[in-house]
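Student: Sequence and predicted structure, then a few things I'm wondering about:
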Amino acid sequence: MTKKLSITSIQKAKGDRPLTMITAYDALFAKLFDPIADIILVGDSLNMSFGGKKDTLSATLDQMIYHTQAVCNGAQNSFVIADMPFGTYPTAEKALENATRLFQECPADAVKIEGGQNKAETIRHLVDNGIAVCGHIGLLPQSVRGEGGYKVKGKNEEEAKALITDALAVEQAGAFCMVIEGVKAEVAMHVARAVKVPVIGIGAGNSVDGQVLVFSDMLGLFEAFTPKFVKKYLNGAELVKEAVQNYKDEVESRRFPDEIHTY
């Protein structure tokens, strides 16, 4: 990429080319992804892949600000979206207070909020006050405890209609794009066709307007389990462990540091 995407260029990508989104939580990986990814998401997934927690719910606004600052330090070209963590947007006014703080303390381009029709008023209030919003519908990780687990959506006609209603409400509230997660592929396709803004999928098939993956899943660094929707583009965990083992072997055998690496 030679030019940073704007909200307008992201919206214009719909029907033209699929958008590539990837998570990052620090400047190091953000800098690696920056020349390639259209959008970097500072996801509250950091609570799991970075913090070792079982879900995203205990991520705090302070954590999200810290990691978003780090990502923005490394990303000069990618459009950066920061997740609003659980509990920071129970009302429209509280959402504006917390999103304003995030915008003041780090140069994120937008925030992401989970929820459909029930969060339309909140999204509209943020947009009306200068906060760009990416929506998130379908499977909502912040609702996992309330729903009793991670459950695929769009399994019947009622759920399919509800998802389209959610997408339309999020669009009409002013969101410039939205993530759709854990939704049957055919239903996700109909959702994407129902709205004029890009719909970026994760576990939602190939007929939407882009894809997002958690970087540690995509690079094969997370070993506990692999969700069905994840493709590993690198066997990262094995490569890292092999490198560290080689380092250990050379330290113990005094092959490192050698003459080349000694002052």
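Tutor: The structure has been received and is ready for your questions. Residues are numbered from 1 along each chain as shown.

Student: make it CA atoms for all contacts and neighbour counts henceforth
Tutor: Noted.

Student: did I read that right, Ala204 in a strand?
Tutor: No - Ala204: not assigned to a strand; according to DSSP: H, G, I helix; E, B strand; the rest coil it is coil.

Student: and it, how many neighbours does it have?
Tutor: If you count neighbours by other Cα atoms under 10 Å, Ala204 ends up with 27.

Student: how about the strands of the stretch 151-263 of the chain, start to end?
Tutor: Assigned by DSSP state E, counting those that start in this stretch, the stretch 151-263 of the chain shows strands spanning 177-181, 199-202, 210-213.

Student: Against that first model, consider the following:
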Amino acid sequence: MTLPDFRRRKAGNQRISFVTCYDCAFARLVAQTDLDCILVGDSVAMVVHGHPSTLAADLPMMLFHTESVARGAGGKFIVGDMPFLEHRKGQSEAVSAAQALLRAGAQAIKLEGAAGNLEIIQSLVEGGVPVMGHVGLTPQFIHAFGGFKVQGREDAAAERILADAKALEASGVFSIVLEGIPATLGKRITDALSIPTIGIGAGPDCDGQVLVLHDLLGFTEKPPKFARAFGEVASASVTALRAYDEAVKTNTFPTEKESYA
């Protein structure tokens, strides 16, 4: 994937597959597939580091994981998340953070929300930084929302999200993540934009989908409603760990074959 491919995919009604990934080992697995893109999400704070929200993901954390993914991604298109409030410290700080993410190996950055971000996004795009938008359930707004709640169920809220998506398109974003909104609203926004929408809990009519790798591999104990486990890697891992434990305690590992002469 390259940046121009996003519009071409939408024009040709070809779906775009994203997966959220946080390290080199998993990125190497993604590199062996036909998945289009990797999102290095600030959800790493929750999924990998055990925090209750994404707010704990700061710029050093995002750079560390972006660099790790880039080493194993095998040329996949990588989008790096802008951490909470990093771009609201000022224009200079926003540019510096975007520059650091691209130098770490991302080809684009993602910003949550529209209000207050449009001028920053336009400036970054004019400076050569591809920017992806994000509307609906934006996890960095967890305190404002009162938790991880579906957005856009009321008419006024739906119209506001649609207006935000249009404003983001006008500011120059190349694609928009739609998260945690009714499927009907996901379709309305997708039909209204000339840039692709990438859904996560936004219904089947988006131009693409993104899932957290740990959700789709079955690692998440209580996955969100919109996620599907396409494999049970977690249970297979537990089986392997138990077999290893038994082999150590029964002294059947290591064998002569697994030992040096």
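Tutor: Perfect, thanks for sending it. Just so we're clear, the structure is a prediction, and the values are computed from it rather than from any experiment.

Student: Switch the strands of the stretch 151-263 of structure 1 over to JSON lines; also include distance to Gly220 of structure 1.
Tutor: Compiled in JSON lines, these are given as follows (distance: least, Cα to Cα, whole Å):
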{"stretch": "strand 177-181", "distance to Gly220 of structure 1": "20"}
{"stretch": "strand 199-202", "distance to Gly220 of structure 1": "17"}
{"stretch": "strand 210-213", "distance to Gly220 of structure 1": "12"}
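
Student: what's the most buried one of those?
Tutor: Comparing these by mean neighbour count (mean count of other Cα atoms under 10 Å), strand 199-202 ranks first with a mean of 28.

Student: who touches that one?
Tutor: 19, 177-182, 188, 192, 208-213, 229 (Cα atoms under 8 Å, 6 or more residues apart in numbering).

Student: Where in structure 2 does it fall?
Tutor: Here strand 199-202 of structure 1 aligns to structure 2 at residues 197-200, judged by TM-score structural alignment.

Student: Average offset of the matching stretch relative to structure 1?
Tutor: Mean deviation of stretch 197-200 of structure 2 relative to structure 1 after superposition (mean Cα distance after the TM-score superposition for structure 1): 0.2 Å.

Student: Show me how far that stretch is from its chain's centre.
Tutor: 10 Å (Cα atoms, centre = their mean, to the nearest Å).

Student: show me the contacts for the corresponding residue of structure 1 for Glu67 of structure 2.
Tutor: In structure 1, Glu67 of structure 2 lines up with Gln69, judged by TM-score structural alignment. By Cα under 8 Å, 6+ apart, the residues touching Gln69 of structure 1 are Glu105, Cys106, Pro107, Ala108.

Student: Shouldn't Ile123 of structure 1 be within a helix?
Tutor: Yes - the assignment for Ile123 of structure 1 by three-state DSSP puts it in a helix.

Student: pretty sure it contacts Ala175?
Tutor: Yes - at 6.8 Å, Ile123 of structure 1 and Ala175 qualify as touching, with contact defined as Cα atoms under 8 Å.

Student: Compare these two and say which one has the larger neighbour count.
Tutor: Comparing Ile123 of structure 1 with Ala175 by neighbour count (other Cα under 10 Å), the higher total belongs to Ile123, at 34 against 28.

Student: Distance check, the match of Glu67 of structure 2 against Tyr25 of structure 1.
Tutor: Remark: distance between Gln69 of structure 1 and Tyr25 of structure 1 (Cα to Cα, to the nearest Å) = 9 Å.

Student: Same question for Thr56 of structure 1.
Tutor: According to Cα to Cα, Thr56 of structure 1 stands 14 Å off from Tyr25 of structure 1.

Student: Residues in contact with both of these two, list them for me.
Tutor: Residues touching both Thr56 of structure 1 and Tyr25 (Cα under 8 Å, 6+ apart) are Leu46.

Student: So those two - more neighbours on which side?
Tutor: For the pair Thr56 of structure 1 and Tyr25, the greater number of neighbours falls to Tyr25 (26 against 22), based on other Cα under 10 Å.

Student: list the contacts for the aligned partner of Arg228 of structure 2 in structure 1?
Tutor: Mapped onto structure 1 by TM-score structural alignment, Arg228 of structure 2 lines up with Lys231. Lys231 of structure 1 makes contact with Asp217, Met218, according to Cα under 8 Å, 6+ apart.

Student: Ok, Leu126 of structure 1 next?
Tutor: Counting by Cα under 8 Å, 6+ apart, Leu126 of structure 1 touches Ala92, Ala95, Leu96, Ala99, Ala132, Val133.

Student: Just give me the neighbour total for Ala160 of structure 1.
Tutor: Here the count is done by other Cα under 10 Å, and Ala160 of structure 1 has 21 residues near it.

Student: My read is that Gln209 of structure 2 contacts Phe18, right?
Tutor: Yes - at 6.0 Å, Gln209 of structure 2 counts as touching Phe18 under the criterion of Cα under 8 Å.

Student: which among the contacts of Leu126 of structure 1 end up buried?
Tutor: Buried by 16 or more other Cα atoms under 10 Å: Ala92, Ala95, Leu96, Ala99, Ala132, Val133, out of those.

Student: which among these gets closest to Thr60 of structure 1?
Tutor: For the buried ones among the contacts of Leu126 of structure 1, the residue nearest Thr60 of structure 1 by Cα to Cα is Ala99; the value is 12.6 Å.

Student: Make sure I have this right: that closest one is in a helix.
Tutor: Yes - assignment of Ala99 of structure 1 by three-state DSSP places it within a helix.

Student: quick one: contacts for it?
Tutor: Contacts for Ala99 of structure 1 (Cα under 8 Å, 6+ apart) come out as Met84, Val111, Leu126, Ile131.

Student: Same question for Ile65 of structure 1.
Tutor: Leu102, Glu105, Cys106.

Student: Show me which of those residues are buried.
Tutor: The neighbour-count test (16+ other Cα under 10 Å) applied to the contacts of Ile65 of structure 1 identifies Leu102, Cys106 as buried.

Student: Which contacts among the contacts of Ile65 of structure 1 does structure 2 share?
Tutor: Using both residues aligned by TM-score structural alignment, their matches' Cα atoms under 8 Å, structure 2 keeps these contacts from the contacts of Ile65 of structure 1: Leu102, Cys106.

Student: Dump the contacts of Ile65 of structure 1 to a markdown table, plus distance to Val244 of structure 1.
Tutor: Compiled in a markdown table, those are given as follows (distance: Cα to Cα, whole Å):
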| residue | distance to Val244 of structure 1 |
| --- | --- |
| Leu102 | 37 |
| Glu105 | 36 |
| Cys106 | 34 |
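
Student: corresponding residue for Gly220 of structure 1 in structure 2?
Tutor: Using TM-score structural alignment, the partner of Gly220 of structure 1 in structure 2 is Gly218.
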